[in-house]
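Colleague: requesting a structural model of the entry that follows:
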Amino acid sequence: MLKVMLRSIYGICVATLLFTSGISTAQNYPSKTIRLILPFPAGNNYLIGQFLAEKLTEALGQPTIIESKAGGGGSVAIEMVAKSVPDGYTLLVTSPTLTISPIINSKFKINPLKDLIPIAIVGSIPNIFVVSPSSPVKNFKEFLEFAKLRPGQLTYGTGGIGSSNHFAVELLKITTGIDLLHIPYQSTTAALTNVIGGQIDLIIGGLPASVPLIKSGQLRPIAILTQQRSPLLPDVPTIAELGYPELVVDTWYGVLAPVGTKPEIIEKLHQEIIKITKSSDTKQRFAKAGIDPVNLNMQEFTIFLKNDYEKWLRVKNTAQLKFD
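Modeller: This next block holds a predicted model:
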C-alpha cells in the first residue's frame, strides 16, 4: 500500500514538474538572439524578414536577426532550419518556395509538412498579370482569344524554372486551355524588364513591383490574381470577377520552426506575430507596400500548407513538368 502511495505521489510530482517546466520555458523565452533564416538574399521575402525581425525584437525584448541561406532554390535554408536544434531560436521565414521545393527537387531531403511546425503567416502579396503597352491585347478576354489563335507562340517570363510565377502561369495554361512558351530568367525583375521592352509577351509577378511601372505607362495590367480589387489599382479587374476564381494565386510569407520545438514556445511566437500583423502600424506599412496581412491560426496554416502543396503537385503532374 505504501509503495502504491509513493508511486502515485511520485507520478504527481513528475507531472507537476513537467507542467511547470513548460510554463517556465515559455516565460523565460527568449533569453538570447533569435535567428530568422531566409531562402533568398533579396526581394519581398527579405523585406518581410527585416520587418518581422524589427517587430519581434521590440515585442520580445531580445535581438532578432535575419540570415540569408541562399541555394538550391530555397532548399538550403529550409533544410538548415528543419535540422536545427528545436529550441525556438532558429526559425524559417519563407514563401511558396516551401511547398514547391519538394515537388521540383527529387533530392530534397525534407518533408516540409512533417519536419517543420507552422507558426503564422505574416502576409501575402497579390500577383498581377501584365503585358507590354505595345501588346495588341487590352483585357483578359482579348488575351485568351489572341493566345488561342497562336498556340505556343506567345512567351511568358518568370524568375526561373520551378519558381512560383512559373507554376502560376502553368495553372493559367491548364485552366484556360492555352499554350504559352516559357522563358526563364535569373530574376523576376529581369523578366519584367523584357516585358517592358517587348522581348517577351507577358509575366505574372508581384503587385508591388508592377504598380509604379503600370502607373508610369511601362506595363499594361490585364488582371490581378485575387478575389478583391486592390486599392493600389482599383480599376484593374480581379481574375475571380472575370470568371476564374481557381486562378487566384498570391505569394504568402510565413514563419515555421523545426519539429520538436516546445508547444509553449510555438504558441508564444504565434501570439506575438498575430499581434504584430493586427497592429495599426503594420496595416499602414503593409498597405503602402501592397502587402495583405493574413491572420490564420496554426491549424488553419497547417491545412493551408497541405492544400498549397497538393495544388502545385497537381499542376506539375497535369502539365507534365520535368525538373530533374
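Colleague: rest of the way, CA atoms for contacts and neighbours
Modeller: Fine.
Colleague: which residues in the stretch 201-324 of the chain form strands?
Modeller: 202-206, 220-224, 250-258, 292-293 (DSSP state E, counting those that start in this stretch).
Colleague: then the stretch 51-200 of the chain?
Modeller: Using DSSP E, counting those that start in this stretch, strands in the stretch 51-200 of the chain cover 64-68, 90-94, 116-131, 155-158, 181-184.
Colleague: CSV for those strands, including mean neighbour count?
Modeller: Formatted as CSV, these follow (neighbours: other CA atoms under 10 Å):
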stretch, mean neighbour count
strand 64-68, 19
strand 90-94, 27
strand 116-131, 24
strand 155-158, 25
strand 181-184, 17
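Colleague: quick one: closest of these to residue 294.
Modeller: strand 116-131 (4.9 Å; CA to CA).
Colleague: once you drop chain neighbours, what's closest to residue 40?
Modeller: Nearest non-adjacent residue to residue 40, counting by CA to CA, 6 or more residues apart in numbering: residue 70, 5.0 Å away.
Colleague: which residues touch the one you found?
Modeller: 38-41, 76-77 (CA atoms under 8 Å, 6 or more residues apart in numbering).
Colleague: contacting residues for the spatially most central residue of the chain?
Modeller: The C-alpha lying nearest the average C-alpha coordinate of the chain belongs to residue 95 (CA atoms, centre = their mean; 2.3 Å). Residue 95 sits next to 45, 251-254 when contact means CA under 8 Å, 6+ apart.
Colleague: which parts of the protein are helices?
Modeller: Per DSSP state H, the chain carries helices over the ranges 2-28, 44-60, 75-82, 97-104, 112-115, 140-148, 164-176, 188-196, 207-215, 263-278, 280-289, 298-319.
Colleague: now the ones you listed as TSV including distance to residue 90 and mean neighbour count?
Modeller: Shown next, in TSV, are the helices of the chain (distance: least, CA to CA, whole Å; neighbours: other CA atoms under 10 Å):
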stretch	distance to residue 90	mean neighbour count
helix 2-28	16	12
helix 44-60	12	18
helix 75-82	6	23
helix 97-104	16	22
helix 112-115	14	17
helix 140-148	44	15
helix 164-176	25	20
helix 188-196	28	21
helix 207-215	29	18
helix 263-278	12	18
helix 280-289	23	14
helix 298-319	18	16
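Colleague: next up, for comparison:
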Amino acid sequence: MKRVWAAAMLLAAFAAPAAADTPYPVKPVKLVLPFPTGATFVVGQMLAETLTRELGEAVVIENKSGAGGRIAMEHVARSQPDGYTLLLTSPTLTITPAINSNLRFDPLTDFAPIAKVSEVPNVFVVNPQKFGQMDFNALRKQITSDPGKFSYGSGGAGSSNHLAFEKFKALTNTDILHVPYQGASQAVTAAVGGQIDMVINGLPNSVPLIKGKQLKAMFVLTRERQPLLPDVPSAVEVGLPEMVITTWYGVLAPKGTPKAIVDKVAGAIERGLSAPKVRQKLADNGIDFAYSGPEAFSAFIKADYADWKKVVTEAAINIQN
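Modeller: Take a look at the predicted model:
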C-alpha cells in the first residue's frame, strides 16, 4: 500500500507542473456577448481586438442575445472551464438573481470573475416640453407634490434602468408610475414624444438627444460632472450620492477555470485596455476605463448584488420567468 501511495504522489508531482505549463491559448477563444448592440458591442469588439493582440490567438465575438442576458450567461456557465469560452457581462449578472430565483444556474457562483473593464455613465432625462424651465430641485418639488401624476419609462420590468428609478423613488420618497417597454431605446423614444415624463438612460446614447433639445438632462448619475455634459450637475451635487449608478462591464469564465488562465486573461485585459489609444477610443464612445482584477471584481459583484437586492426587496419586485 505504501508503494502505491508513493507512486501516486510521484505521479502527481510530475503531472502538476505539466498541467501548469500547458500553454494557453492554443486555439481561438470565444467572447460571448449577451446583447449585440450599444455599449456592449463596443466594449466587446475592443476587448476582442486587444485580447487577440495580447494573447496571440484570435478572440472572436459570439452573440447569444435573449431573455435579458440569461441565454448568454447560462451558455457560458455550462461551458468547459478551459478558458476558451468567456462572457462579457454587465449589471444583468447581479440584477438577475436579485429579481428571479427561478433560474437553472447561479449567476453569483457559477462563474470565475476575471476583470471589471469599463463603466458607462447614466443620466436622468426628462421631456423638455413639460419640464424645460425646471432644474432638478424644481422637478423634485413638482413630483413630490403630485404623487402618481408623472411617469417614467424603462427597458422592461427588472431592467437596470427600472431598478435605478425604483432606487430614486425610495431615496426621494416619491410616487412615479412605471411604464415598461421592450427596450431602453423605446423608453427613450417615448420620453422624447411625451408619452412618458422621464427616464434614466446611458449617457452616450442620450447626449445627441440632449444637445438636440429633444430631452433635458437633470443630473448625471456620477460623482463628478461629465465632459460630454459639463453644464449638467452630478448626483452628488443634487444631494443624491446614493444615485451614483453606472452600467459596468466585466469578463467572466466558467467556474473551475484554472487560476493561471484567469490571471493571464486579466493581465492581458489590463495591458490591452490601458493603452492610451484604446482608452481614448473608449472615451470617444462615452465609456470609462475602470479595470479591477479577479479578487477586486469578485468583491464588487457581491456588493453590487447586495445593493440591488435591497432595492428589489424594498420595492417588492419579483419576476419569475
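Colleague: let me see the TM-score of these two.
Modeller: With the length set by TM-score structural alignment, normalised by the length of the second structure, the two chains reach a TM-score of 0.94; 318 aligned residues with a CA RMSD of 1.7 Å.
Colleague: circling back to that earlier point, how much space between the aligned partner of the residue nearest to residue 40 of the first structure in the second structure and residue 71 of the second structure?
Modeller: Matched to the second structure by TM-score structural alignment, residue 70 of the first structure sits across from residue 65. Computed as CA to CA, to the nearest Å, the residue 65 of the second structure to residue 71 of the second structure distance reads 7 Å.
Colleague: between these two, what contacts are shared?
Modeller: residue 34.
Colleague: quick check: end-to-end length of stretch 145-159 of the second structure?
Modeller: 27 Å.
Colleague: would you check the span in the first structure matched by it?
Modeller: So stretch 145-159 of the second structure is aligned with residues 149-163, judged by TM-score structural alignment.
Colleague: starting at the chain centroid, how far to the matching stretch?
Modeller: Centroid separation for stretch 149-163 of the first structure versus its chain: 22 Å, with CA atoms, centre = their mean, to the nearest Å.
Colleague: now residue 97 of the first structure: closest residue in space that isn't a chain neighbour?
Modeller: residue 74 (6.3 Å).
Colleague: show me the contacts for the one you found.
Modeller: Contacts of residue 74 of the first structure by CA under 8 Å, 6+ apart are 39-40, 97-98, 101.
Colleague: now residue 221 of the second structure
Modeller: Contacts of residue 221 of the second structure (CA under 8 Å, 6+ apart): 121-124, 234-235, 243-246.
Colleague: how close does residue 57 of the second structure sit to residue 279 of the second structure?
Modeller: 22 Å.
Colleague: nope, residue 142 of the second structure is what I meant
Modeller: With CA to CA as the criterion, residue 142 of the second structure and residue 279 of the second structure are 41 Å apart.
Colleague: repeat that for residue 205 of the second structure.
Modeller: 19 Å.
Colleague: kindly report the same for residue 258 of the second structure.
Modeller: 29 Å.
Colleague: do residue 316 of the second structure as well
Modeller: 40 Å.
Colleague: how about residue 247 of the second structure?
Modeller: For residue 247 of the second structure, the distance to residue 279 of the second structure - CA to CA - is 17 Å.
Colleague: same check on residue 174 of the second structure?
Modeller: 39 Å.
Colleague: any idea how many residues pack against residue 248 of the first structure?
Modeller: Neighbourhood size, residue 248 of the first structure [other CA atoms under 10 Å]: 19.
Colleague: which one in the second structure is aligned with it?
Modeller: Checking with TM-score structural alignment, residue 248 of the first structure has residue 244 as its match.
Colleague: now swap in residue 311 of the first structure and tell me
Modeller: In the second structure, residue 311 of the first structure lands on residue 307 (TM-score structural alignment).
Colleague: can you find the partner of residue 114 of the first structure in the second structure?
Modeller: Residue 114 of the first structure maps onto residue 109 in the second structure, by TM-score structural alignment.
Colleague: OK, contacts around that match?
Modeller: residue 255.
Colleague: likewise residue 242 of the second structure?
Modeller: Contacts of residue 242 of the second structure (CA under 8 Å, 6+ apart): residue 235.
Colleague: same thing with residue 181 of the second structure?
Modeller: Residue 181 of the second structure neighbours (CA under 8 Å, 6+ apart): 153-156, 187.
Colleague: what does residue 92 of the second structure give?
Modeller: 68-69, 159-160.
Colleague: where's it relative to residue 35 of the second structure, distance?
Modeller: Applying CA to CA to residue 92 of the second structure and residue 35 of the second structure gives a distance of 11 Å.
Colleague: swap in residue 28 of the second structure?
Modeller: As judged by CA to CA, residue 28 of the second structure and residue 35 of the second structure stand 21 Å apart.
Colleague: look at these two and report which has more neighbours.
Modeller: Using other CA under 10 Å, the more surrounded residue of residue 28 of the second structure and residue 35 is residue 35, with 20 against 15.
Colleague: quick one: map that one onto the first structure.
Modeller: So residue 35 of the second structure corresponds to residue 40, using TM-score structural alignment.
Colleague: isn't that match right next to residue 68, touching?
Modeller: Yes - counting by CA atoms under 8 Å, residue 40 of the first structure touches residue 68, with 5.8 Å between them.
Colleague: which residue lines up with residue 267 of the second structure in the first structure?
Modeller: Aligned partner of residue 267 of the second structure by TM-score structural alignment: residue 271.
Colleague: so what's that match up against?
Modeller: Contacts of residue 271 of the first structure (CA under 8 Å, 6+ apart): none.
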